[in-house]
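S.K.: Next comes the sequence, and after it the predicted model I'd like to discuss.
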Amino acid sequence: MLLKKWEDLPSYMKCDEVRTYYDILSSKKYSLILKRIFDVLVASVLLVILAIPMIIIAVMIKLDSLGPVFYRQERVTTYGKHFKIHKFRTMVSNADKIGTAVTVENDNRITRVGAKLRGLRLDELPQVLDVLSGNMSFVGTRPETVKYVDKYKPEYMATLLLPAGITSEASIRYKDEATLLNITDDIDRVYVEDVLPGKMKYNLDSIKNFSFWREIVTVFRTVFAVLGEDYE
C-alpha cells in the first residue's frame, strides 16, 4: 500500500493541514507495505478460522429478529471513497431510518443478540471482507458515515490518507462512546462538537507517529480492552 501522489489527491484534501501528515506518511513507505501485507495475510487466515462461527452468528441473528444478517451502511475510507461496510446486524431492520447514525447506551433499536455481539465486538467480524478488499485495514480511523465526514475540519481530512480501520487508539479510548452520548437529546450535535474532536485527536496522533509495529501494539491493546482492560 503506497500513497497517491499529492497532485492526485481529491482537491478538498490538498490543503496545508493535510500536507503535514502526508509528508510524514511519505517517509514510512516500508511500514505502509508491511501494513498491507499484514492485513491481507491475517484477514485471509481469519476468514477461514471464523467461517463456522460467523455462520452460527448469522443463524442466531435470523432467529432473533426480522431483517438481513448484515448491516451495509455507506461509510467513507481512503481518499473519500464511499463503500458499504460489512457488519453483523445488531439492530432492528432499518434502524438508521428511525434514529441517529450513532448508537447510545440502552438504544431500544438494539436486538437481544445484537447486544451480546456489540459487547464483544463480534458484530465487526465480517469486516475482514472489507480488509481483504482494501476498503479497510485492521488498524485505522473508524469509518464515519458520509454526513459526519461532510462536517470534517480540514485537518481531519488527513485521516483519509489511510484506509479506515476496524480498531484504533480512538476506538480503545472511546469504547464507551454510547454511554457518553446517552446523556443528551441532541446526539448528532454532541457527537460532532464533543466526541468527534476527541477521537480525532487520537487518530491524528496515530498518523503523526505511524509505524507498523505501533499498529501491532494497538491490535493487542484492543484485545485487552474487549476483555475488560481500561486505558486512561
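M.R.: It's in.
S.K.: alpha carbons only for contacts and neighbour counts from here, please
M.R.: OK.
S.K.: quick one: buried residues of the longest helix along the chain?
M.R.: Determined from DSSP state H, the single longest helix within the chain is helix 29-49. Neighbour counts over helix 29-49 (16 or more other Cα atoms under 10 Å) mark S31, L32, K35, R36, F38, D39, V40, A43, L47 as buried.
S.K.: do stretch 164-184 as well
M.R.: Buried, per 16+ other Cα under 10 Å, within stretch 164-184: 164-175, 177, 180-181.
S.K.: K97: how many residues sit nearby?
M.R.: Neighbour count of K97, defined by other Cα atoms under 10 Å: 8.
S.K.: mind checking how far it is from M200?
M.R.: K97 sits 26 Å away from M200, taking Cα to Cα, to the nearest Å as the criterion.
S.K.: swap in V113?
M.R.: Taken as Cα to Cα, the span from V113 to M200 is 31 Å.
S.K.: could you pull out the strands for the protein?
M.R.: 70-71, 74-76, 82-84, 87-88, 136-139, 164-167 (DSSP state E).
S.K.: Just name the most buried of those.
M.R.: Among the strands of the chain, ranked by average contacts under mean count of other Cα atoms under 10 Å, first place goes to strand 136-139 (a mean of 27).
S.K.: How far does that one sit from its chain's centre?
M.R.: In terms of Cα atoms, centre = their mean, to the nearest Å, the gap separating the centre of strand 136-139 from the centre of its chain is 8 Å.
S.K.: neighbouring contacts of that strand?
M.R.: The contact list for strand 136-139 (Cα atoms under 8 Å, 6 or more residues apart in numbering) reads 36, 39, 77, 127, 130-131, 163-168, 215, 218-219.
S.K.: tell me which of the residues you listed is nearest to L204?
M.R.: Nearest to L204, judged by Cα to Cα, of the contacts of strand 136-139 is S168 at 10.9 Å.
S.K.: sorry, back to before: compile the strands of the chain into TSV and extend it with columns for distance to N108.
M.R.: Shown next, in TSV, are the strands of the chain (distance: least, Cα to Cα, whole Å):
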stretch	distance to N108
strand 70-71	17
strand 74-76	22
strand 82-84	24
strand 87-88	17
strand 136-139	29
strand 164-167	25
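S.K.: okay, pairing it with this:
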Amino acid sequence: MKSSLYNQTIAIGNETHPLQRLRYQLLGGLLLAVGLPLLARMALEPRVVFSINHQVTITAAIIAHIIGYMTYKRLDAFPGVATFSTILPAFTLSYGLVFLAIFFFRFEYSRFQAAGSFVISASWYFSLNVFTHRLEPYRLAIVPGGKIDRLAAVDGVVWQKLFSPDAVPGKVLGVVADLRADLPETWERFITGCVLSGTPVYHVKHIVESLTGRVEIEHLSENTLGSLNPNQIYFKIKRILDWLGALAVLVLLLPLFLVLSLAIRLETPGPALFRQQRVGYRGAPFTLYKFRTMRAEDDGDMAEKEKAITRDGDERITRIGRVLRRTRLDELPQAINILSGEMSWIGPRPEAAVLSRWYEGELAFYPYRHIVRPGVTGWAQVNQGHVAAVSEVHEKLHYDFYYIKNFSPWLDLVIVMRTVRIMLTGFGAR
C-alpha cells in the first residue's frame, strides 16, 4: 500500500511540461531577451560584444530581467490578479529602475540592447502564459471529509473529488483537504504520501483564502491571521513613502486642485472641500478631506446615519461630482490627511464615525481593521467597490483581514495597479 501510494502521488505532482517549470521559464527568457538583441547587433558589427558599454547593458539587462521575473511571479501569487496585467508593469518597473540607475551614474549603454531586451522579456512571458494556460487548466484534487463544500463556490479551478485513496486522480497541481477534520486513517496515509512525494497539500481554509483574497475569521484566538500585528519594518517604511507621495501630490497637482475647486463652487453653492469625521488608525477619530461631490443643502430630518450613506443613483450628487467619483479625483485632498499621519495611500477605507459605531455594534471584530492606517484605496475597494449594507460590510471585513495578514509592498503594488484600472473604468463608484 505505501509503495503504490508513494508512486501514485509522484504521478500527481510531477507530470508537468518543462515550460511550466520556473527554471526553464527564466532560462528561456534570459537567453532570448539578452541573446537575440546581441545577435542582431553582432550581425552588423561583430566586435560590438567587446565594447564596455554593451557589456554594461547586457549585465543590466540580466539583472533587470531577473528582478522583473521575480516581481511578476510574486504579484501573480495574489488572487484576482490576471497575469497579463502584471507582466508589463513588473518588467517596466524593473527595467526602468535598473537603467535609471545606469543613467544616474552616467554609464554608457546600448539603447538598442536595452529596448530589445525589455520588449522580448515582456513578449516571452506573455506568450508563455498563453501557452501554459491552454496546456493545462488549474486543477486540484479534493480529499472527501470535513468542510469541503465551500470549494464549489470558488471559480477558476477544476475541482476533482477523490473517492478512494487507491484511485489515481490524474494530473493535478495539488491536493486539498480539511486538515482539521477527523479523517480516516487511509486518507491520512494518502495525504502523508502526497507530502513525501513533493505534491502540494493545502488546507481547505487556506486555499479558499488564496483563491478569493478573503480571510474568514471567527475567533481572534484562532490566530488565523498569523501575527495579529502587521510587519512593523514595512509599516515604518510605508509611512515615509506615504509622506513623500502626499507632499509630491500637493505640490505638483496644486493647479488641478484650484481648477476643480473653482468648478465645484461654480456649479453649486458651498465649500469646495467636504469634511467628515472618520474613524482611523487605532480607532482615533479624525477629519477627512475630499472634494465636495454633493449639493451642500440641508438634508432636513434625514437621520445622521442615512446622510453618511451614498446610495446608487443618489440624487444629491452633482454633475461634476459624478465625474470626480468615477475617476476617484474627489479623493485627492486626502493627501492632507496622509501628511498629518492620519491616513495612508493604501489601507482599509475609513468609515464615517456614525457608520463605524453602527458596524461595531453589528459585526464582531470590526475594530480590528483599525490596526493599520486607513487608506485612500485598498484591497476591499479594488475587489468590491463601494458598500453600505451590513451584509456587504461583513464581506468587506474579509478583504480587510486579508490585506492585514498579507501586509507587504507586493500587495500594495497590486492594489496600485488595480486602482489605476479602476480610475479608468469607474468600477464601484456611486
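M.R.: It's in. Fair warning: this is a prediction, and the values are worked out from it, not measured in the lab.
S.K.: just to revisit the earlier point, packing partners of the longest helix of structure 1?
M.R.: Helix 29-49 of structure 1 sits against helix 128-133, strand 136-139, helix 212-226, with contacts defined as 3 or more Cα pairs under 8 Å, 6 or more residues apart in numbering; DSSP states H and E.
S.K.: Where in structure 2 does it fall?
M.R.: Mapped onto structure 2 with TM-score structural alignment as the criterion, helix 29-49 of structure 1 occupies residues 232-252.
S.K.: Tell me which of the buried residues of stretch 164-184 of structure 1 fall in helices.
M.R.: E169, A170, S171, I172, R173, E177, L180, L181.
S.K.: Tell me the counterpart of T327 of structure 2 in structure 1.
M.R.: Structural alignment places T327 of structure 2 opposite L120 in structure 1 (criterion: TM-score structural alignment).
S.K.: My guess is its match contacts V226. True?
M.R.: Yes: using Cα atoms under 8 Å, L120 of structure 1 makes contact with V226 at a distance of 6.2 Å.
S.K.: Turn the ones in helices among the buried residues of stretch 164-184 of structure 1 into TSV, including distance to T141 of structure 1.
M.R.: Shown next, in TSV, are those (distance: Cα to Cα, whole Å):
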residue	distance to T141 of structure 1
E169	9
A170	8
S171	8
I172	11
R173	13
E177	15
L180	19
L181	19
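S.K.: A158 of structure 1: neighbour count?
M.R.: A158 of structure 1 is flanked by 23 other residues according to other Cα under 10 Å.
S.K.: Just give me the match in structure 2 for M136 of structure 1.
M.R.: Counting by TM-score structural alignment, M136 of structure 1 lines up with M343 in structure 2.
S.K.: and L32 of structure 2, what element?
M.R.: For L32 of structure 2, the host element (DSSP states H and E) is helix 22-44.
S.K.: Okay, buried residues for that helix please.
M.R.: Q25, L26, G29, L30, L32, A33, V34, L36, P37, L38.
S.K.: G119 of structure 1: neighbour count?
M.R.: Count around G119 of structure 1 with other Cα under 10 Å applied: 12.
S.K.: show me the contacts for it.
M.R.: Here G119 of structure 1 is in contact with V226 (Cα under 8 Å, 6+ apart).
S.K.: if I look at it, how far off is R112 of structure 1?
M.R.: G119 of structure 1 is 11 Å from R112 of structure 1, by Cα to Cα.
S.K.: Equivalent analysis for N94 of structure 1, please.
M.R.: 16 Å.
S.K.: Over to I37 of structure 1?
M.R.: 37 Å.
S.K.: from what I can see R275 of structure 2 touches M294, true?
M.R.: No: at 12.0 Å, R275 of structure 2 does not count as touching M294 under the criterion of Cα under 8 Å.
S.K.: Name the residue in those two with the higher neighbour count.
M.R.: The neighbour count for R275 of structure 2 versus M294, taken as other Cα under 10 Å, is higher for M294 (20 against 14).
S.K.: what residue of structure 1 takes the place of the more buried one?
M.R.: By TM-score structural alignment, M294 of structure 2 lines up with M91.
S.K.: So for that match, what's the nearest residue that isn't a sequence neighbour?
M.R.: The shortest distance from M91 of structure 1 to any non-neighbouring residue, by Cα to Cα, 6 or more residues apart in numbering, is to I110 (4.1 Å).
S.K.: Residue in structure 2 paired with the one you found?
M.R.: Per TM-score structural alignment, I110 of structure 1 is aligned with I317.
S.K.: That match: what's it in contact with?
M.R.: I317 of structure 2 touches T293, M294, R295, counting by Cα under 8 Å, 6+ apart.
S.K.: hmm, try it at 10 Å
M.R.: By Cα atoms under 10 Å, 6 or more residues apart in numbering, the residues touching I317 of structure 2 are R292, T293, M294, R295, A296, T310, V323, R325, R430.
S.K.: how close does the residue positioned nearest the centre of structure 1 sit to E74 of structure 1?
M.R.: By Cα atoms, centre = their mean, structure 1 has its centre lying nearest to R142, at 2.3 Å. Using Cα to Cα, we find R142 of structure 1 at a distance of 13 Å from E74 of structure 1.
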